[in-house]
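>>> build me a model from this:
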Amino acid sequence: MSGLAVVSAGLGQPSSTRLLADRLAAATTAALGRDLPVEHVELRDHAHAIVDAALTGFPSGPFRAAVEAVTGADGLIAVTPVFNATYSGLFKTFFDVLEPGALEGRPVLLGATGGTARHSLAIDHAMRPLFAYLRAAPVPTAVYAAPEDWGAGAAQSDLADRIARAGAELAALIEARPAAAKSDPYEDPVPFAELLAGGG
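Below you'll find the model as predicted:
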């Protein structure tokens, strides 16, 4: 899969986490100025499968398709609610079950939501180290949204500005990223007759 993968770890429906994820995706596609397939992965819908994958060591069923959408995307938006000053357990477990190196070099836009602006530091002290360990490439601007950011007035305008800036940064990294190499080494096999001719 190529395109944009959007991982949202909100627990409620509707959730401010998914709302922020949607707005970040819209800002990114607008900055690209072209159509880009967008695959939304709501971790809430895969909660049991995520735990199963953590226990068995591999994803299965619809959850496998979600993992492939994330690991095969040109860019990733990852948004989590903040609980107890860090990302949610569901968010962390999802990234724990990915294969090592699956996100290496992948452009990532980080976002988070929480009940107070004081939790905004979770992006820098928890999320950035996680994605550095995964060898992904987070954009400089991350976006945190507290309850007051969704209201009218200056806070809302500031949130819109941060979303637009972060989306533009992710779009720039996606455009600059070289095309992925073929993942299947057997996609273009050497014809058997050619092998015989060279083996004489």
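
>>> only C-alpha atoms from now on, for both contacts and neighbour counts.
OK.

>>> give me the number of residues near A193?
9 (other Cα atoms under 10 Å).

>>> and the lengthiest strand in the chain, how far from the chain's centre?
As assigned by DSSP state E, the longest strand anywhere in the chain is strand 75-83. How far strand 75-83 lies from its chain's middle: 7 Å, per Cα atoms, centre = their mean, to the nearest Å.

>>> swap in stretch 124-138?
12 Å.

>>> cool, stretch 30-41 as well?
Worked out by Cα atoms, centre = their mean, stretch 30-41 lies 13 Å from the chain centre.

>>> mind listing what's buried in the helix ranked longest in the chain?
Longest helix in the chain by number of residues (criterion: DSSP state H): helix 154-176. Using 16 or more other Cα atoms under 10 Å as the test for burial, helix 154-176 gives 155, 159-160, 162-174.

>>> any idea which of those is closest to S16?
Using Cα to Cα, L159 is the member of these that sits closest to S16, with 13.1 Å.

>>> re the thing from before, packing partners for the longest strand of the chain?
Counting contacts by 3 or more Cα pairs under 8 Å, 6 or more residues apart in numbering; DSSP states H and E, strand 75-83 packs against strand 4-8, helix 16-32, strand 107-113.

>>> give me the contacts around the second one.
Helix 16-32 is contacted from outside by 4, 6-10, 35-36, 38, 77-81, 111-113, 145, 163-164, 166-168, 170-172, 175, using Cα atoms under 8 Å, 6 or more residues apart in numbering.

>>> please give me the structure for this one as well, since I'd like to look at both together:
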Amino acid sequence: MSERTIIAISAGLGQPSSTRLLADRLTDATLEGLTARGATATVETTELRGIAHEIVNAMVTGFPAGSLREVLEKVSAADGLVLVTPLFTTTYSGLFKSFIDILDKDSLTGRPVLLGATGGTSRHSLALEYSMRPLLTYLRADVVTTSVFAATDDWSGEADTVNPLPARIRRAGTELAEKVAAREPAGAADDYEGVPTFEEMFRGR
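Okay, the predicted model is just below:
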């Protein structure tokens, strides 16, 4: 059985980042779910803060370059995606939306996606359902039923009897694993093949 690839995208701005922590927990749960189904997978995680300037440049020029180009290629070839963003003013961050905006319009079609978000208070947890889920549904991604929101207080307790977050993470990871395991492994399609890099465009000028 071919090994699957899970790509996690964290739009956290801090370091250390609770958004990255949630992404890691979700990918761990997904790997456990795949192992239980006799499948193997590798995980690669990208923190968007490290390529923020490249994202802005791509929005202005229309051409992804450098590390960003590699990330976009990996997203387009992934068997499953974990997308996690902090919430600001009750919706996803501008950095997260900018990254989504530069994806090829067909790169997420039918692709299994797990959504996560972090915020200061659980009052904003429904933002996953009224802003993030419609966005990914519009892009025709196969979004799992369970999304995961983690407020600041949710990290204070790990036991299920104290805090429901660990159980919700396991359930979401299991749902993503089920979708990934049920599909044929994704090919290494490159939606940006033939698109010149900045270096190629301006070489010799």
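
>>> can you pull the TM-score for these?
Here the superposed chains carry a TM-score of 0.87, computed using TM-score structural alignment, normalised by the length of the first structure; 184 aligned residues with a Cα RMSD of 1.8 Å.

>>> closest to K92 of the first structure out of the helices and strands packed on strand 75-83 of the first structure?
It is, among those and with distance given as Cα to Cα, strand 4-8, at 11.6 Å.

>>> so what's the residue count around whatever residue of the second structure lines up with A30 of the first structure?
In the second structure, the residue paired with A30 of the first structure is E32, using TM-score structural alignment. If you count neighbours by other Cα under 10 Å, E32 of the second structure ends up with 18.

>>> how about T91 of the second structure?
Neighbours of T91 of the second structure (other Cα under 10 Å): 20.

>>> ok, now the one 5 residues further on?
A count of nearby residues for F96 of the second structure, using other Cα under 10 Å, gives 22.

>>> quick check: the closest residue to it other than its chain neighbours vs I55 of the second structure, distance?
Excluding its sequence neighbours, the residue lying closest to F96 of the second structure (Cα to Cα, 6 or more residues apart in numbering) is A11, at 5.5 Å. Using Cα to Cα, to the nearest Å, one gets 12 Å for the distance from A11 of the second structure to I55 of the second structure.

>>> roughly how far apart are V60 of the second structure and I102 of the second structure?
Taking Cα to Cα as the measure, V60 of the second structure falls 10 Å from I102 of the second structure.

>>> more neighbours, the two?
The residue with more neighbours, out of V60 of the second structure and I102, is I102; 16 against 10, by other Cα under 10 Å.

>>> translate the more buried one into the numbering of the first structure.
By TM-score structural alignment, I102 of the second structure lines up with V97.

>>> residues touching its match, list them.
Taking Cα under 8 Å, 6+ apart as the test, what V97 of the first structure contacts is 50, 53-54, 57-59.

>>> any of those buried? List them.
50, 53-54, 59.

>>> and the two most separated of those?
A54 and P59 (8.3 Å).

>>> give me the mean distance between stretch 16-31 of the first structure and the second structure.
Here the mean offset of stretch 16-31 of the first structure against the second structure after fitting is 0.4 Å, by mean Cα distance after the TM-score superposition for the first structure.

>>> chain center to that stretch, what's the gap?
12 Å.

>>> ok, stretch 23-37 of the second structure next?
14 Å.

>>> middle-most residue in the second structure, spatially?
L83 (2.2 Å; Cα atoms, centre = their mean).

>>> which one in the first structure is aligned with it?
So L83 of the second structure corresponds to A78, using TM-score structural alignment.

>>> so what's the nearest residue to that match once chain neighbours are set aside up against?
Spatially, and ignoring its direct neighbours in sequence, A78 of the first structure is nearest to V7 (4.8 Å; Cα to Cα, 6+ apart). Neighbouring residues of V7 of the first structure by Cα under 8 Å, 6+ apart: 21, 40-43, 70, 76-79.

>>> now do T35 of the second structure
Here T35 of the second structure is in contact with no residue (Cα under 8 Å, 6+ apart).

>>> and E39 of the first structure, by the same measure?
3-6, 69.

>>> good, we can wrap up now.
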